[in-house]
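# requesting a structural model of the entry that follows:
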Amino acid sequence: METNKTYRFILSGGGTGGHIYPAIAIADELKSRYPDAEFLFVGASDRMEMDKVPQAGYKIEGLWISGIQRKLTLRNLMFPIKLLASLLRSRKIIKAFKPDVVIGTGGFASGPLLQVATSKQIPSLIQEQNSYPGITNKLLGKRVATICVAYEGLEAFFPKEKIRLTGNPIRKDLLEIKDKHIEGKDAFALIHSKHTLLVLGGSLGAKRINELVASQLEFFEAQNVQLIWQCGKLYYDQYKGFNELKHVQVHAFLNRMDMAYAAADMIISRAGAISVSELCIVGKPTIFIPSPNVAEDHQTKNAIAVADKNAAILIREKDLESEFQNQFSELIANDEKRKTLSHNIEALALVDATNAIVNEVEKLLKN
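This is a model prediction of the structure:
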């Protein structure tokens, strides 16, 4: 490998944090190995990556692109025009930046960029976070050199010889929470003799999970359970009044996720790919309540992949009223079940994912 060359990397993906944060983690690891490297992100011009990527210290270019809606809309009629414009813009970006490797982390913005990169024979890699790939990555899988995945069994969607089981990049501070249970409870001023339930619905919040928790506060109190409830910024005004209850803490978002995870004895969470990967690292008994309102119902598929290994409890939204109290009561009462779930979910953790993915990028540089 040339040692005096300044490498140039384009990373593309976005629309949600699940696509953006893995791309940033990969860029950070590449930067630590190649301090002189140049980086450019490419995202959708009207999505959250246009703010989050510059906050992480990287340049970003936007494409005029959006996903296809499931019903006939004006946005769908505009899609061919947006796609053509994005392909032309991607061609200009690649011609000007001259990347050595292009990396896609999913989301519709990565489609045009990697389509152009692969047509120009630029070494390209995609990272698929979910157990069921999105349409963009499914299409790109035939064209790229390497496909880094977080779940087994994706040969049904991608060429087997291109697949590398690496896991999803996760924040490094989560690797250091094992002996911080007391510190975590103290950070939230919690009572040490009570079970602590951490409720997570994502940065914006999860309407159905919030409704469930609000309806079960007396039940939790009767079970000697205290809550760290991250309800999301969209719902904070609606639920902040519950902070008056001694066993409830309502938060719009959590600045110290490591301390929240450390404090928790049990967790209720959505089943986005990055959340699932984090929870495998954290190794706490978890109830997944996947969102049914996402593309190809991929959260349910993510949750099934863990629950089938007796590593978590899966309750679908439609079954919450009939199943939740029974499932939760059994979890609280059964120490052995909690230990088994913790042990089994931890066994699924791929702790070195970012390094593994960047190792694959380095192989493309060498070739």
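# contacts and neighbour counts: CA atoms only from here.
Fine.
# in the longest helix along the chain, which residues are buried?
The helix that spans the most residues within the chain, counting by DSSP state H, is helix 74-97. Of the residues in helix 74-97, 76, 79, 82-83, 85-87, 89-91, 93-94 count as buried by neighbour count, 16 or more other Cα atoms under 10 Å.
# touching the next helix or strand after it from outside, list them.
The helix or strand immediately downstream of helix 74-97 is strand 101-104, counting by DSSP states H and E. Contacts to strand 101-104, defined as Cα atoms under 8 Å, 6 or more residues apart in numbering, come from residues 8-13, 23, 110, 114, 117, 122-127, 361, 364-365.
# in the protein, which spans are strands?
Along the chain, the stretches classed as strands by DSSP state E are 8-12, 38-44, 60-63, 101-104, 124-128, 146-149, 163-165, 195-200, 225-230, 248-251, 266-269, 286-288, 313-314.
# compare with the first, here's sequence two:
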Amino acid sequence: MSKYKIILSGGGTGGHIYPAIAIANELKSRFPNSEFLFVGAKDRMEMEKVPQAGYEIEGLWISGIQRKLTLKNLMFPFKLLASLIKARKIIKNFKPDVAIGTGGFASGPLLHVAASKKIPTLIQEQNSYAGITNKLLSKKVNKICVAYNDMERFFPKNKIIKTGNPVRQDLLEIENKTVQAKDFFKLKHGKYTLLVIGGSLGALKINELIEDKLEFFETQNTQIIWQCGKLYYQDFKFYNDLEYVQVYPFLNNMDLAYAAADVVISRAGASSVSELSIVGRPVIFIPSPNVAEDHQTKNALAIVENDAAIMIKENELDIDFENKFSQLIASQERQRKLSENIKKLALANATKEIADEVEKLLNK
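Just a heads-up that it's a prediction; the model follows:
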């Protein structure tokens, strides 16, 4: 049986970490004797989440460039140089057969070094608007797996393979878990369940919306599973005192959270959009306006244009939210239609297809 050394890098947010873990899990099932090593950014959430998934990880001293002049920006050249030196050392010691990057700060130095050493390299871009790290790497790597059409705007056309975004395997099997999920979260079976996910770090605007609308949700016979993000947990955890509200800094059992939900409120990061397409729950997207090229709005619009989700912009929440939410809850037919349509957009085999491309690189 083939035994490989596989190195993966991606992090900063769950949107980069979980695709990398999903790819690693798929490759591990194909090559169980292989060695895996992750490389992340020190002090970021991958240093906790990757070991929880059962993999070793090394940290680089790296962070992104801030949009305004700060001390962190002045430190960036030193961090980059230190990270390149450490990445070179990691590559030299581990001797990988292939290097895989899923975006985020740490993947830049690692994939740059791997490509310069002629190690086969693959990157995966989750968004409809490519991140700066992947744009810089695209000229050097062998293959680029994407989730959207028209990505030749950012990458060499001959390297692009459209696969979709990897998602956690357990999300493909939630249909028969609803009763188990409601019991797991100790939910009432006669009520609507709203799942609120603002991203792995949280979203202040969404948290403020939920806080402001708690009495409204009670009038709608709705109970709430609210992932507020660990940045905001101390501010909102006391709402656990309400019988119909459960506040979490982070949800580790996302398969059960989705299975329990009748409706989901979410940001429109690429990984969230991919997951929600696969689980097929009715969604209200509230895109973050604070991202490069407003790509979350573009991600959400790609779903809304297929009558597969509802989108409300942050600056329209005061006007639109109660009306749109109550209309959705009141109409089983509308919920069914949104579910059916979003499932049609799912690229459920993304993880396997990316692993196929990695396998081709390994067998070259």
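# before we move on, the earlier item: same list, the buried residues of helix 74-97 of the first structure, but as TSV with distance to residue 321 of the first structure please.
Rendered in TSV, the data for the buried residues of helix 74-97 of the first structure read as follows (distance: Cα to Cα, whole Å):
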residue	distance to residue 321 of the first structure
76	37
79	40
82	43
83	43
85	47
86	45
87	47
89	49
90	48
91	52
93	51
94	52
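# just the closest of these to residue 60 of the first structure, please.
Nearest to residue 60 of the first structure among these: residue 93, at 10.8 Å, using Cα to Cα.
# what's the match for the closest one in the second structure?
Under the alignment by TM-score structural alignment, residue 93 of the first structure pairs with residue 90 in the second structure.
# now its match: how far from residue 255 of the second structure?
Distance of residue 90 of the second structure to residue 255 of the second structure, computed by Cα to Cα, to the nearest Å: 34 Å.
# once you drop chain neighbours, what's closest to the residue nearest the centre of the first structure?
Nearest to the centroid of the C-alpha atoms of the first structure, with distances taken as Cα atoms, centre = their mean, sits residue 274, at 2.3 Å. With Cα to Cα, 6 or more residues apart in numbering as the criterion, residue 274 of the first structure has its nearest non-adjacent residue at 5.9 Å, and that residue is residue 18.
# next: residue 221 of the first structure.
In space, and not counting its chain neighbours, residue 221 of the first structure is closest to residue 247: 6.9 Å by Cα to Cα, 6+ apart.
# before we move on, what about residue 195 of the first structure?
In space, and not counting its chain neighbours, residue 195 of the first structure is closest to residue 225: 4.8 Å by Cα to Cα, 6+ apart.
# which position in the second structure aligns with that neighbour?
Mapped onto the second structure by TM-score structural alignment, residue 225 of the first structure lines up with residue 222.
# surely residue 114 of the second structure is in contact with residue 108?
No: look at residue 114 of the second structure against residue 108 with Cα atoms under 8 Å: they stay out of range, at 10.0 Å.
# that older thread, enumerate every residue touching the match of residue 225 of the first structure.
With contact taken as Cα under 8 Å, 6+ apart, residue 222 of the second structure is in contact with 191-194, 244.
# how about the helices in the stretch 101-250 of the first structure?
With DSSP state H, counting those that start in this stretch applied, the stretch 101-250 of the first structure shows helices at 110-119, 135-140, 181-187, 207-215, 217-222, 236-239, listed in chain order.
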